[in-house]
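Asks: what shape does this take:
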Amino acid sequence: MSLQLDEFAELALDLTSGISDADRFQRLLTTIRDLVACDAAALLKLSGHHFEPLATNGMEAEVLGRRFVIADHPRLEAIARAGDVVRFPADSQLPDPYDGLIANHPSDLKVHACIGLPLLVNQRLIGAVTIDGFNPNQFDGFSDRELRAVTALAAASLNNALLVEELELLSAGGGERVGRPQSAQPGEIIGQSAAMLDLKREIGIVSSTDLTALVTGETGVGKELVAEAIHAQSPRAARPLVYLNCAALPESVAESELFGHVKGAFTGAISHRQGKFEMADGGTLFLDEIGELPLSLQAKLLRVLQYGDLQRVGSDQPVQVDVRIIAATNRDLKQEVSEGRFRADLYHRLSVFPLWVPPLRSRGQDVALLCGFFLERSRSKLGLSGLSLTDAAQQAVMAYAWPGNVRELEHCLFRAAVVARSAQSGDRIAIEPAMLRLGQTPASPQPDMADQDGAEPAALREATDQFQTRLIRQALEAVDGNWSAAARRLQMDSGNLHRLARRLGLK
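Replies: Predicted coordinates:
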């Protein structure tokens, strides 16, 4: 068996066709699969220390969401180091990263034949093509020379796409984040649904400008990732991205956090201190939960946005700053304006370029991609060789509405992975539907205000504090620790909740 000239010509013609990269990559894999009669194939892009799937054929949809850290996967590491065609023996003891991820096959079915094609441009690794089959002798009829020709065409296709991407992002660099752990890196926006592609297109448009952006969407949809993406693709990317959660700011210190203070401005101000605006000078300030900002501070924020100068608390000297603002909220700010809780002029100043992040329930197959992303992350954290969902668990995940959006999905999968590891032996784990606990909430003990075992009843203040503490904790657990959402759940002002929580020792 050998590859014919017209088959190579078909691969080459796709390089010059006017189709999108996604379609070109998919056609590339379809052609390769037809040529070598494999059961599954994947095109991977090298991104830092991991391989990112750009297209797959014959695999579960979730594979596209996985990010394979090369050091965690011996076969991928061997491909990355080889520089030439890699043929793995049928009895190779190296775990295959795709075991349990081949479409329409039992999750415990192992791949028997595997070839890796490293994609090189000027001796530089840019990606790889993997070809897998269940017959141990499936690829014996193809010579390394023929496979090198396939490799060259695949490398040219990928390199063309990377060059275009590099030109589009020529002015972007890696931004520094302030207000988050230094080890944290800007996250990746996973999704290929129409709504997410529209969002990514809008991010690309607004990133090249200095316009103020307002990111809206439900709790847990990933608004902070949008802010990170805007900053990372902007001309300010080499400057700091400073984060401030307005909902977590007690009103008494909010002004100092935003604008800074001078020594002696108030009790405890023992030195001069820069605020978030000065820390973000030349870069970007991300104001999360902007809808929780007190009205008294909204006017001062508006002045900075209008004139570009601020005054530190305790000083009458103006300080000029050059800051790009990105704000985010899960509230309907138009409604907040109509009800007098948010200034109309500030709303119009912030919403110059609005971006809406869709809820997970409306994103279709993006759920599968996100499952792959979080499962691979959980696999790495738990030190497993493989982690996947059973077919029934996949169906349950796709059918669930995910009211907590992406954050709920992430927490659900990690919790299920921990449960699965404790319930199953070995280091290749499959998550069953019951382990997901979808739609279930742990029963909360009801407060019993009656005497217990004849004990004296507690004082009214003590009993009230215990009851309030329990309710606040339950509300926080229900919204993944989001104080703003907890306040709305408890139907109380956010500032009052923070003050009550401090008095009860919860903060």
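Asks: rest of the way, CA atoms for contacts and neighbours
Replies: OK.
Asks: now L46: how far from Q440?
Replies: Separation of L46 from Q440 (Cα to Cα, to the nearest Å): 39 Å.
Asks: who has more neighbours, those two?
Replies: More crowded of L46 and Q440, by other Cα atoms under 10 Å: L46, with 19 against 7.
Asks: surely the more buried one is in contact with E52?
Replies: Yes - in this structure, L46 is within contact of E52 by Cα atoms under 8 Å, at 6.4 Å.
Asks: roughly how far apart are D465 and Q93?
Replies: Counting by Cα to Cα, the gap from D465 to Q93 is 60 Å.
Asks: compare these two (neighbour count), which wins?
Replies: More neighbours surround D465 than the other of D465 and Q93, with 14 against 10 (other Cα under 10 Å).
Asks: return the set of buried residues in the helix or strand where the more buried one lies.
Replies: With secondary structure defined by DSSP states H and E, D465 is part of helix 460-478. Residues of helix 460-478 classed as buried: 469, 471-472, 475-476 (neighbour count, 16 or more other Cα atoms under 10 Å).
Asks: and for stretch 2-18?
Replies: Result for stretch 2-18 [16+ other Cα under 10 Å]: buried residues 3, 8, 11-12, 14-15.
Asks: give me every residue that touches the closest residue to Q320 other than its chain neighbours.
Replies: Distance criterion Cα to Cα, 6 or more residues apart in numbering; nearest residue to Q320, sequence neighbours excluded, is D309 at 4.3 Å. By Cα atoms under 8 Å, 6 or more residues apart in numbering, the contact set of D309 is 303, 318-321.
Asks: so which of the residues you listed wins on neighbours?
Replies: With neighbours taken as other Cα under 10 Å, the top of those is V321, carrying 19 neighbours.
Asks: separation between that one and L214?
Replies: Between V321 and L214 the computed distance is 20 Å (Cα to Cα).
Asks: D316 now?
Replies: D316 is 30 Å from L214, by Cα to Cα.
Asks: more crowded one of those two?
Replies: Shown here are D316 and L214; by other Cα under 10 Å, L214 has more neighbours (26 against 9).
Asks: the more buried one and R331 touch, don't they?
Replies: No - counting by Cα under 8 Å, L214 stays clear of R331, with 11.5 Å between them.
Asks: one more to put side by side:
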Amino acid sequence: MTTHPLLQAIIPLVADIARELPSAERYRRLLEALRVLLPCDAAALLRLDDGWLLPLAVDGLSSDTLGRRFRVEEHPRFTALLEADGPLRFPADSSLPDPYDGLVEGVKGHLPVHDCVGCVIRVDEKPWGLLTLDDLAPERFSRVDLKVLQSFGSLAAATVSVAGHVEQLRSRVRDESLRAEGYRLAAAPRARGLIGRSPAMRQLQKEIELVSGSELSVLIQGETGVGKELVAEALHAGSSRAARPLISLNCAALPETLVESELFGHVKGAFTGAVGERPGKFELADGGTLFLDEVGELTLPVQAKLLRVLQSGQLQRLGSDREHRVDVRLIAASNRNLADEVRAGRLRADFYHRLSVYPLQVPPLRERGRDVLLLSGFFLEENRSRLGLGGLRLDASAQAALLAYRWPGNVRELEHLLGRSVLKALGRHPQRPRILSLTAGDLDLPDGHLQVAPERVDPSPASASASTRPRLRDGEGLRDAVATLERELVTTALAQNDYNWAAAGRALGMDRGNLARLAKRLGLPADKRALRAWRSP
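Replies: Predicted coordinates for the structure are as follows:
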């Protein structure tokens, strides 16, 4: 007896409902089953959040799509799907622009989507999000497919409902109203949240969740441009103080003569130009959180006064003897190594220990792998919306260039580079295109910051002889071949640097710790003598 295709697709998903799975895996399996049932070039699951559609899972679309945020009112197809009672089909001659034009994976050029169907997912009778299917062939979908999609949409609603209930159970210990507010702030594109799925970012997000509900002072350290302010906002949003203000002060942006006034306030006549009484940042943050960015720039005298406030909760405005009591949680940030600043005598040891009750290290972008594509999708969607473009994408060469670059300026450099590159790419077109595709040439990344030194690896196919190009051995898969190449690069870098792990790490664009972990994963010995023996034929 032959099983109906719909039933074949549904049975594994029904079984998954009873299993404990991460939400991302549930959504991935959902799209996988949908594409088996209704073969197409691309599928996506999007969640509706306050007028925006956020991609939770994609299959067949470019990697940066997961980092995008689609404003519903800017995409008439999404609006029509959300307002429809059932599935809708947009044929090849539809005049409504498709949000995925140019985003289908593996397609060169600007070939637009030709056939598209979608349906709204409703949970508790309210629109939760959308399921969409796209194909580059015209007339791909039929009326029968719409009926099948309607049935599948009901199962999708059950899946997302289960995923939501599981997530609520995991977060039961947290206050419900603060949790909901935290999710809203984290997802809202207008108040940028932390974007990333790399192991380094997952660990950082785990630590943020752990410490945000406490009253501990947090010291956020990391290179310039990694997003330390976003970490501070996430800590505040997840705390019991989320309903109170988060007050920020960049300590490096103020002259030394004004720092005390900004922090503690002043009274009339306290100094020339003090024509009235004014509260400082501490008083403004009373009951909430004070974020001091670049705290290492504070002078030693100001550090001493700040330490007193942190210890006693009492302060005096500049020029006044009156005590003011404040209840403030402090979050500090610096791109310097503050322990080194203590040893150099530029930072008080007691002040440092008061700040770093719970230290957080924000990873640089070069250690976050494919997060660069998620972030690129976010920034490209911002630029697409601001410039009124129908579509904005990265071609394969641009994606490869972004992944190979070392990003000395981190996320901030990526944001500015993409904004600049979009304008440069637009300038190449005499007429404004509906879909704009960025190439590696548009990015114009400097060669001096590639992940692998140019003199060791030449990516040009023309420059590589047949004997030096990577080849798969008999029975060897892609993963094994990549591991073999990684072992060769790591051992070569170690040999060239006299088996000094720190020097080899610098040559490979990695820190010593990451190189050691990579070597362990690859099965390489840590001992210098054993490594030499391993390299010997």
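Asks: ok so, going back, what does the residue nearest to Q320 of the first structure correspond to in the second structure?
Replies: Mapped onto the second structure by TM-score structural alignment, D309 of the first structure lines up with Q314.
Asks: report the distance from the longest helix that the first structure contains to the chain centre.
Replies: The residue-count maximum for a helix in the first structure (DSSP state H) belongs to helix 144-168. Relative to the mean C-alpha coordinate of its chain, helix 144-168 of the first structure is positioned 28 Å out (Cα atoms, centre = their mean, to the nearest Å).
Asks: for stretch 425-436 of the first structure, same thing?
Replies: 23 Å.
Asks: name the residues that touch it?
Replies: Identification of contacts with stretch 425-436 of the first structure by Cα under 8 Å, 6+ apart yields 107, 383-390, 392-394, 396, 412-413, 415-417, 419-421.
Asks: repeat that for 10 Å
Replies: 95, 99-100, 107-108, 375, 379, 382-397, 409, 411-424 (Cα atoms under 10 Å, 6 or more residues apart in numbering).
Asks: my read is that L149 of the second structure contacts L38, right?
Replies: Yes - the criterion here is Cα atoms under 10 Å, and L149 of the second structure meets it with L38 at 8.2 Å.
Asks: now for these two: what residues contact both?
Replies: Shared contacts of L149 of the second structure and L38, defined by Cα under 10 Å, 6+ apart, are found at 6, 133.
Asks: which one of these two is surrounded by more residues?
Replies: Set side by side, L149 of the second structure and L38 show more neighbours around L149, with 26 against 20, by other Cα under 10 Å.
Asks: what lines up with the more buried one in the first structure?
Replies: Checking TM-score structural alignment: L149 of the second structure goes with L147.
Asks: which residue lines up with F374 of the first structure in the second structure?
Replies: Using TM-score structural alignment, F374 of the first structure sits opposite F379 in the second structure.
Asks: now the helices for the stretch 251-400 of the second structure?
Replies: In the stretch 251-400 of the second structure, the helices defined using DSSP state H, counting those that start in this stretch lie at 256-264, 281-284, 300-312, 338-343, 349-355, 371-387, 396-404.
Asks: R69 of the second structure is nearest to which of those?
Replies: Nearest of the helices of the stretch 251-400 of the second structure to R69 of the second structure, taken as Cα to Cα: helix 371-387 at 6.5 Å.
Asks: which other helices and strands contact the closest one?
Replies: Other helices and strands packing on helix 371-387 of the second structure, by 3 or more Cα pairs under 10 Å, 6 or more residues apart in numbering; DSSP states H and E, are strand 70-71, strand 391-394, helix 396-404, helix 410-427, strand 435-438.
Asks: what's the matching range in the first structure for the first one?
Replies: What it means is strand 70-71 of the second structure. Going by TM-score structural alignment: strand 70-71 of the second structure matches residues 68-69.
Asks: same check on stretch 339-359 of the second structure?
Replies: Using TM-score structural alignment, stretch 339-359 of the second structure pairs with 334-354 in the first structure.
Asks: with stretch 99-115 of the second structure instead?
Replies: The aligned range for stretch 99-115 of the second structure in the first structure is 97-113, by TM-score structural alignment.
Asks: and stretch 171-186 of the first structure, which residues are buried?
Replies: Buried, per 16+ other Cα under 10 Å, within stretch 171-186 of the first structure: 172-178, 186.
Asks: restricted to helices, list those.
Replies: Per DSSP H, the subset of those in helices is empty.
Asks: name the nearest of the residues you listed relative to V253 of the first structure.
Replies: The closest of these, once distances to V253 of the first structure are taken by Cα to Cα, is V178, at 18.6 Å.
Asks: for that closest one, give me its contacts.
Replies: Applying Cα under 10 Å, 6+ apart, the residues contacting V178 of the first structure are 184, 240-244, 276, 279-280, 285.
Asks: next one: V357 of the second structure
Replies: Residues in contact with V357 of the second structure (Cα under 10 Å, 6+ apart) are 216-219.
Asks: so how far is E20 of the second structure from it?
Replies: Taking Cα to Cα, one finds V357 of the second structure at 35 Å from E20 of the second structure.
Asks: please name the nearest non-neighbouring residue to I195 of the second structure.
Replies: Leaving out its chain neighbours, the residue that sits closest to I195 of the second structure by Cα to Cα, 6+ apart is L375, at 6.5 Å.
Asks: can you show me the strands along the stretch 101-250 of the second structure?
Replies: Using DSSP state E, counting those that start in this stretch, the strands of the stretch 101-250 of the second structure run over 115-123, 126-135, 218-221, 246-250.
Asks: any buried residues in the first one, and which?
Replies: For strand 115-123 of the second structure, the buried set under the neighbour-count rule, 16+ other Cα under 10 Å, comprises 115-122.
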